[in-house]
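Asks: Sequence below, structure please.
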Amino acid sequence: MSRSLRHGAFAATALVFSIAALSACSAGNDAQTLQVRPDNAATAVDSIKIQNLNIITQPDPETEGPAVIAATLFNDGPKREVVEKVTLPGTNAVVELKPAKGKGPVVVPAGGRLIIGGKNNASAVIENGRQAGADGSVQTVAFTLSETGDIELGAAIVPATSFFEKFGPSTVPSAKPTPTPTPSASETGSVASGEPSDGQSGTPSGTETDAAGTADDEAATH
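Replies: Below is the predicted model:
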């Protein structure tokens, strides 16, 4: 196990105990007001801290579409760190990482923070959101940083509802339109053919033409 992953494991374990204790205390002191959310993953490795990590899927569990990764990264070090990639180990999911504005790397500035997810922030989009896993489960997310290396921690998979709605996918598939029924062949056949519907031909029959020709010949003979 790498140094980064080992430190991350210890930090995550300590965080679980501290959050559990905080949750127990807050239960009698209006936990909703204190906004204690023990399901939001967090860890610290060297000068990098990752907090509020979640994978946010479509609001309807039956809907296919993209999902997003939401997290806040803090950099307490003297150098900026570039988030080179974000992956979901053990899956085939592809995560597309983009900066908040324009092109270029996704950077955690020295002494600053990087917010991933939400309006006007950097984004990490999973095109096929269901590859991340089912709502309510936990999926490992790996951040690869230019100086610190790999940091892995588990993220809760939640739908884009309630608190998570404003951080969810910007693309929500719309319902497919109902196809307009087309007229049947029996309704359109006579009009489309351009022929009279009473069965009469558009030209005189051959018998009528022959009879007229015979009458003219007789008149010429007399």
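
Asks: Only C-alpha atoms from now on, for both contacts and neighbour counts.
Replies: Will do.

Asks: Tell me which residues touch the residue nearest the centre of the chain, please.
Replies: Nearest residue to the geometric centre of the chain (Cα atoms, centre = their mean): Pro66, 1.2 Å. Contact analysis of Pro66 by Cα atoms under 8 Å, 6 or more residues apart in numbering lists Thr57, Gln58, Val125, Ile126, Glu127, Asn128, Gly129, Arg130, Pro169, Thr171, Val172.

Asks: switch the cut-off to 7 Å
Replies: Thr57, Val125, Ile126, Glu127, Asn128, Gly129, Pro169, Thr171 (Cα atoms under 7 Å, 6 or more residues apart in numbering).

Asks: Out of those residues, give me the one that has the most neighbours.
Replies: Within those, most neighbours by other Cα atoms under 10 Å means Thr57, with 33 neighbours.

Asks: how far away is that residue from Thr171?
Replies: 11 Å (Cα to Cα, to the nearest Å).

Asks: Here is a second sequence; please produce its structure as well for comparison:
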Amino acid sequence: MPQPRRFRLALAAALLVAVPSAALSACSAGSDAETLLIRPDTPETTLGALKVQDVLLVTGPEGGGGPLAVVASVYNGGAATDRLELISVNELPQNAAITPAPNRPQLQIPQGQTLTVGGPGNTTAVLQNPDNIVRAGDTRLVTFRFAQSGVVTLWVPVQPAVGYLQGYGPGGS
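Replies: Below is the predicted model:
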């Protein structure tokens, strides 16, 4: 048997064994794999058809007091459009000043879409922090109010605007 033909047969045999075993091994984890139990380390909750996820309060890069930026994603899995009305922190006297993103002037969350709060080009929500009550390392109760779905409150960590949060702090810090 010529050398190239033997090589092709060996290659075909190797592929015949490798391809099905790779495909079958991917399925062996099943629908109850432990990796499905991994949850994000940021707070999340549901309120009717809304999923409020990845919620953080972000201080300036120094981590001390001063204004706070809210970071969150709100996904609308329902059939009707909803609208973000307010964000507040229980210890602070004023609600967040919310500035809509150019593509969401009414703070609406249409069916099947996400409203992103915080970060460049997105809706922003900034809370004044008089007397530096809230600082990096704290955990605070944050309340979101929506026009259709109502009110939801969750415990949220306070992080400084460093590392992957750089650019998400108050004033884009």
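
Asks: In structure 1, mark out all the helices, start to finish.
Replies: Counting by DSSP state H, structure 1 has helices at residues 3-26, 31-34, 185-193, 206-221.

Asks: which bit of structure 2 covers the third one?
Replies: If I follow you right, that is helix 185-193 of structure 1. Per the alignment by TM-score structural alignment, helix 185-193 of structure 1 matches no residues in structure 2.

Asks: still on that earlier bit, take the contacts of Pro66 of structure 1 and map them onto structure 2. Which survive?
Replies: By both residues aligned by TM-score structural alignment, their matches' Cα atoms under 7 Å, the contacts of Pro66 of structure 1 still in contact after alignment to structure 2 are Thr57, Val125, Ile126, Glu127, Asn128, Pro169.

Asks: Make JSON lines out of those residues and add distance to Ser190 of structure 1.
Replies: Output for the kept ones among the contacts of Pro66 of structure 1, formatted as JSON lines (distance: Cα to Cα, whole Å):
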{"residue": "Thr57", "distance to Ser190 of structure 1": "53"}
{"residue": "Val125", "distance to Ser190 of structure 1": "55"}
{"residue": "Ile126", "distance to Ser190 of structure 1": "54"}
{"residue": "Glu127", "distance to Ser190 of structure 1": "50"}
{"residue": "Asn128", "distance to Ser190 of structure 1": "50"}
{"residue": "Pro169", "distance to Ser190 of structure 1": "52"}
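
Asks: from those residues, which single one is nearest Ser26 of structure 1?
Replies: Thr57 (28.6 Å; Cα to Cα).

Asks: Check the alignment and tell me where that closest one lands in structure 2.
Replies: Match for Thr57 of structure 1 (TM-score structural alignment): Thr59.

Asks: Quick check: its match touching Val162?
Replies: No - counting by Cα atoms under 7 Å, Val162 is not a contact partner of Thr59 of structure 2; they are 9.3 Å apart.

Asks: Just name the most buried of the helices of structure 1.
Replies: helix 3-26 (a mean of 15; mean count of other Cα atoms under 10 Å).

Asks: so where do the strands sit in structure 2?
Replies: For structure 2, the strands defined by DSSP state E cover 45-47, 50-59, 68-76, 82-89, 97-99, 108-109, 114-117, 124-127, 139-146, 150-160.

Asks: can I get those in TSV with distance to Phe7 of structure 2?
Replies: What follows is these, written out as TSV (distance: least, Cα to Cα, whole Å):
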stretch	distance to Phe7 of structure 2
strand 45-47	58
strand 50-59	53
strand 68-76	54
strand 82-89	63
strand 97-99	66
strand 108-109	59
strand 114-117	54
strand 124-127	62
strand 139-146	64
strand 150-160	59
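
Asks: what about these, which gets the closest to Ala22 of structure 2?
Replies: strand 50-59 (34.1 Å).

Asks: mean deviation of that closest one from structure 1?
Replies: Aligned to structure 1 and superposed, strand 50-59 of structure 2 gives a mean residue distance of 0.3 Å (mean Cα distance after the TM-score superposition for structure 1).

Asks: for that strand, which positions count as buried?
Replies: Going by neighbour count (16 or more other Cα atoms under 10 Å), the buried part of strand 50-59 of structure 2 is Leu50, Lys51, Val52, Gln53, Asp54, Val55, Leu56, Leu57, Val58, Thr59.

Asks: quick one: which of the residues you listed is nearest to Glu44 of structure 2?
Replies: Gln53 (4.2 Å).

Asks: Spatially nearest residue to the closest one, not counting backbone neighbours?
Replies: Leaving aside its sequence neighbours, Gln53 of structure 2 sits nearest to Glu44 (Cα to Cα, 6 or more residues apart in numbering; 4.2 Å).

Asks: Asp54 is in contact with the one you found, correct?
Replies: Yes - using Cα under 7 Å, Glu44 of structure 2 makes contact with Asp54 at a distance of 6.1 Å.

Asks: Right, I'll call it a day here.
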